[in-house]
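Colleague: Fold the following, please.
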Amino acid sequence: MFFHLHQLFPDLTIAGDKVSLLCSTYLSASLSAVHNTSLKHLGFIGSHIGPLALAVVFYETIEKNTIESSKYLDIIDQYHSLLIQEDSNEVLYGRAGYIYALIFIRKYCKDNEEIMSKIGDKKLKEIIKLIIKDGRDGAKKMTVENLKTVNDKITKPALMWSWHNAEYIGAIHGVAGIIATILQCGELAHPYLDELLQTTEWLAELVQSNKNYPARIQSTHDDLIQFCHGAPGILVSFLKIYSLYPTHTSSKNILSNAIAKTDLVWECGILKKGVTGLCHNTLGNAYAFLLTYLITRDEVQLRRALAFGLYGGEWEVKTHKNEERVSDHPWSLFEGLGGGIIYWSDLMFILKNVKQLGVNSESVAQGKVIGFPCFTDL
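Modeller: This next block holds a predicted model:
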C-alpha cells in the first residue's frame, strides 16, 4: 500500500512521516514474518513471494541499495524449483501469482542488468510452458456434460485449469486471472496467443441468465458478484486483455463483453460482507468502473467509480450500525482497509490529473501503475 502511494504521490507524508519511510517500516515487519514462517504457497498475494518481490523493488528503486535487492532476489530464486512440483496455476497461490511477482520486479528493475539476468526470459518461459501444458491437459479432460452449449453447438476451450478439483473461471482462482497474467508477459506469451484468446472468447459465452458468471463450470450458484468470483473480476481481466491486444480480431468482442457487465456491478456490486477490501468487498468491485473509464473515457463509469468510493468512505459508520460486516482481515490489503486506501488514491489521482488537468487518461494511468492491485497494475 505505501509503495503504491509513493508511486502516485512521492512527496506525500502521513502524520509527519514520508510514505517511503512507512513503506520501509512495514516491509521490514513483513520480511520478519517471512523469516519466521514456513512457505505454503507461491503466489504474490498469498505467500512469502509478495514481500520478497516488493523488497527487491523497494531497495533497488527507492533505497538504491543493490546489495539488499540482490539478497532478496536470491531468496526468491531458491523457490523457483518448487514451481515444477506446484499443482496450482491460479493467481492467489499458484504459478500465475509467481509470474506476477517476476514481471513486477522486471518492470521496476529493468535497468539493473544483474537483476534482469537472474529473472530473464528463460525463467518466465519455463513457468508459462508449465501453465499452458496443464491448461491443455485440463481442456482435454473436459467432458460433454461439463461443456457450455452455445447456439446449439458444444463448444470447448483450448485451455482449462482446475483448483481444488473444480474448474474455476474467475480472476483470483481461475481461467480469467491466469490468462490475463500470462498475457502481461508480452512477447513471451505470443506462442500461445491463439489458445489464450480463444479461451477468453469461450469464457465470455459463459454468462448466465442474470448476466453474471458462475464461480466455476457446472456451478448452480451464479449470485457471487465480487472480484474473486463473478463478473467484476472477469470484467477487470477482460479489460487488461483488451488493453494488451486492442487490434486483435477478438478484442472488440472482449471489450464489449466487459463494458456490458458494468451495469450488473452497478446494480448489485455493493456487498454486505465488507466495504473496503478488494477481494470480496465493495471497493474491489469499484475498480470495474474506474478501469473501464480509463479505456472508454465514459463519464458514466467515472461517476460510478466516485459513487462507490464515497460509499466506501462511510465504512466505519456502516460497520458500527451493522449495515455492513467487518471485513475478514480489516486492516489488510486484499481483505481490508489497505485495499480501500489504494482504491481511493487511484481515484483521487485520476480525478486530479484527468479531470482537472485534462491530460490523456491512458498515458497517465500507464505511467502511474493504475490497475487492479497485485494483478493488472503493471
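
Colleague: Could you use CA atoms for every contact and neighbour count after this?
Modeller: Noted.

Colleague: Nearest residue to residue 212 in space, please, no chain neighbours.
Modeller: residue 231 (5.4 Å; CA to CA, 6 or more residues apart in numbering).

Colleague: er, residue 339 actually
Modeller: residue 333 (4.4 Å).

Colleague: ok, now residue 270?
Modeller: Residue 270 sits nearest to residue 282 (CA to CA, 6+ apart), 5.0 Å away.

Colleague: Over to residue 222?
Modeller: Closest to residue 222 by CA to CA, 6+ apart is residue 214, at 4.4 Å.

Colleague: my guess is that neighbour meets residue 208, correct?
Modeller: Yes - Residue 214 sits in contact with residue 208 when judged by CA atoms under 8 Å, with a separation of 7.3 Å.

Colleague: So for those two, which sits in the more crowded spot?
Modeller: residue 214 (23 against 11; other CA atoms under 10 Å).

Colleague: List the contacts of that one.
Modeller: Residue 214 is in contact with 169, 206-208, 220-224, 229-230, counting by CA atoms under 8 Å, 6 or more residues apart in numbering.

Colleague: Would you check that residue 61 makes contact with residue 106?
Modeller: No - Residue 61 is beyond contact range of residue 106, at 11.8 Å (criterion: CA under 8 Å).

Colleague: Give the residue from the two that has the larger number of neighbours.
Modeller: residue 106 (18 against 15).

Colleague: So which elements touch the strand or helix carrying that one?
Modeller: Per DSSP states H and E: residue 106 is located in helix 95-108. Applying 3 or more CA pairs under 8 Å, 6 or more residues apart in numbering; DSSP states H and E, one finds that helix 95-108 makes contact with helix 49-61, helix 121-141, helix 175-183.

Colleague: Buried residues, that helix. List them.
Modeller: 95-106 (16 or more other CA atoms under 10 Å).

Colleague: Before we compare anything, build this one as well:
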Amino acid sequence: MWRWHGKRYLGGAHGVAGILQIILHAPPALLYPHTAAISSTLAYLVSLQDRTGNWPSKAPARHDDQDRENDLVQWCHGAPGILPLLATALALSEPQPQPDPQPASSSHLPAPALSLPPALRPALLSALAHGAALVSARGLLRKGPGLCHGAAGNACALFCASDALGRAGAGHRAAAASAMAGGVRLLLRCVELRGTPAFGRPDRPWSLYEGEAGLCAVLAEAVERVGSVLDGAGAGAVREYGSGLVGYCDLVRV
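Modeller: A predicted model of the protein is given here:
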C-alpha cells in the first residue's frame, strides 16, 4: 500500500488507483510477474466500494465504520479516479489486437495482457456499473470545470466506464449507454453554468487539470463520441486518438 503524507490514499491523484493505473500502461512482459499483486489490489479496491457506489478517500482503519457514506465524487478522491482503473484492467484482461492480425480461431486467440482470476472480472464490472451510476447522479461539482475536481474529469470517468461496459456483452449495454449519456449530460450542464455563481473559480482557471483546458479536451472527445453514435458506429467506436483523462488514461490505447 502506497502512502502520501503518511496517509494511504485510494484515488487518482495521490493514491493506489492512480499509481496502479500508470503501472498498467507497462508492457505485458513487465506486468506478468506481478499479476497476483495487481489482482489482489484490484479486489481490495472493489471491497472498499460503499453502498452508494463511491469509495473513501483513503484506506480505512480496521475500526472505521465501513458503512458510512463518502462525499467526495471527483478524480482526485472518489469513484471518478477509480473507474478508469477498473476499465483499464478489464480492457487489458481481454484478448489484445495484434499488429498483423491472423484469422482467429477458438484455439489461437491472442492472449490478454493481464490475466485476472475468473471471479474478479464480474466483480470489476459490477463495481464499474455501480460507480458510474453514482458519478452520473452526483458528478456535477461546484469546484469548476476541470479534470481533477470538476465535471470534465467526472465525464471522462463515465466515458471510460461506458467503453468497458459496452464491450462486456448484452447484459451490460444499458449501463454502458447510461454512463455515456451521463457524461454528455454533465458536460452540457457544465457549459451552461460556466461563468455563473454556481461554479467556484479554480486557482488556475485556464489549466488542464483545474480549468478550461481540461474541459476543452473532454468536450472534443464528447463531440467525437456523439458523432459516432449519430453516424451509426456506436458509442464505443474506435477513435483516432486516445481517450480518457489527458496524461492518465491516454498514454496507450487499450
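
Colleague: quick one: TM-score?
Modeller: Once the chains are laid over each other, their TM-score by TM-score structural alignment, normalised by the length of the second structure reads 0.78; 213 aligned residues with a CA RMSD of 1.9 Å.

Colleague: roughly how far apart are residue 93 of the second structure and residue 130 of the second structure?
Modeller: Relative to residue 130 of the second structure, residue 93 of the second structure is positioned 20 Å away (criterion: CA to CA, to the nearest Å).

Colleague: Show me which of these two is the more surrounded one.
Modeller: Remark: of residue 93 of the second structure and residue 130, residue 130 carries more neighbours, 20 against 17, as counted by other CA under 10 Å.

Colleague: how close does the equivalent of the more buried one over in the first structure sit to residue 243 of the first structure?
Modeller: Counting by TM-score structural alignment, residue 130 of the second structure corresponds to residue 260 in the first structure. With the distance defined as CA to CA, residue 260 of the first structure ends up 17 Å from residue 243 of the first structure.

Colleague: Read off where the one helix or strand residue 115 of the first structure maps to ends up in the second structure.
Modeller: Taking DSSP H and E as the definition, residue 115 of the first structure sits inside helix 113-118. The aligned range for helix 113-118 of the first structure in the second structure is empty, by TM-score structural alignment.

Colleague: What count of nearby residues applies to the aligned partner of residue 226 of the second structure in the first structure?
Modeller: Under the alignment (TM-score structural alignment), residue 226 of the second structure pairs with residue 351 in the first structure. When neighbours are counted by other CA under 10 Å, residue 351 of the first structure registers 16.

Colleague: contacting residues for residue 351 of the first structure?
Modeller: Per CA under 8 Å, 6+ apart, neighbours of residue 351 of the first structure: none.

Colleague: what's the spacing between it and residue 236 of the first structure?
Modeller: Counting by CA to CA - residue 351 of the first structure and residue 236 of the first structure are separated by 20 Å.

Colleague: now do residue 314 of the first structure
Modeller: Residue 314 of the first structure is 25 Å from residue 236 of the first structure, where distance means CA to CA.

Colleague: Could you check which of these two has the larger neighbour count?
Modeller: When neighbours are counted by other CA under 10 Å, residue 314 of the first structure and residue 236 differ, and residue 236 comes out ahead with 29 against 12.

Colleague: Run through who's touching stretch 234-251 of the second structure.
Modeller: 18, 21-22, 25, 84, 147, 153, 156-157, 159-160, 162-163, 166-167, 177, 180, 214, 217-218, 221, 224-226, 228-229, 252-253.

Colleague: so who does the alignment partner in the second structure of residue 226 of the first structure touch?
Modeller: Under the alignment by TM-score structural alignment, residue 226 of the first structure pairs with residue 74 in the second structure. Contact partners of residue 74 of the second structure, counting by CA under 8 Å, 6+ apart, are 80-81, 139, 148-150, 153-154.

Colleague: can we see that at 6 Å?
Modeller: 80, 149 (CA atoms under 6 Å, 6 or more residues apart in numbering).

Colleague: Reduced to three states, what does the residue most central in space within the second structure come out as?
Modeller: Nearest to the geometric centre of the second structure sits residue 84, at 1.8 Å (CA atoms, centre = their mean). Secondary structure, DSSP: H, G, I helix; E, B strand; the rest coil: residue 84 of the second structure is helix.

Colleague: quick one: contacts for the alignment partner in the second structure of residue 290 of the first structure?
Modeller: Mapped onto the second structure by TM-score structural alignment, residue 290 of the first structure lines up with residue 159. Residue 159 of the second structure is in contact with residue 180, counting by CA under 6 Å, 6+ apart.

Colleague: Please report how far residue 159 of the second structure lies from residue 17 of the second structure.
Modeller: As judged by CA to CA, residue 159 of the second structure and residue 17 of the second structure stand 17 Å apart.
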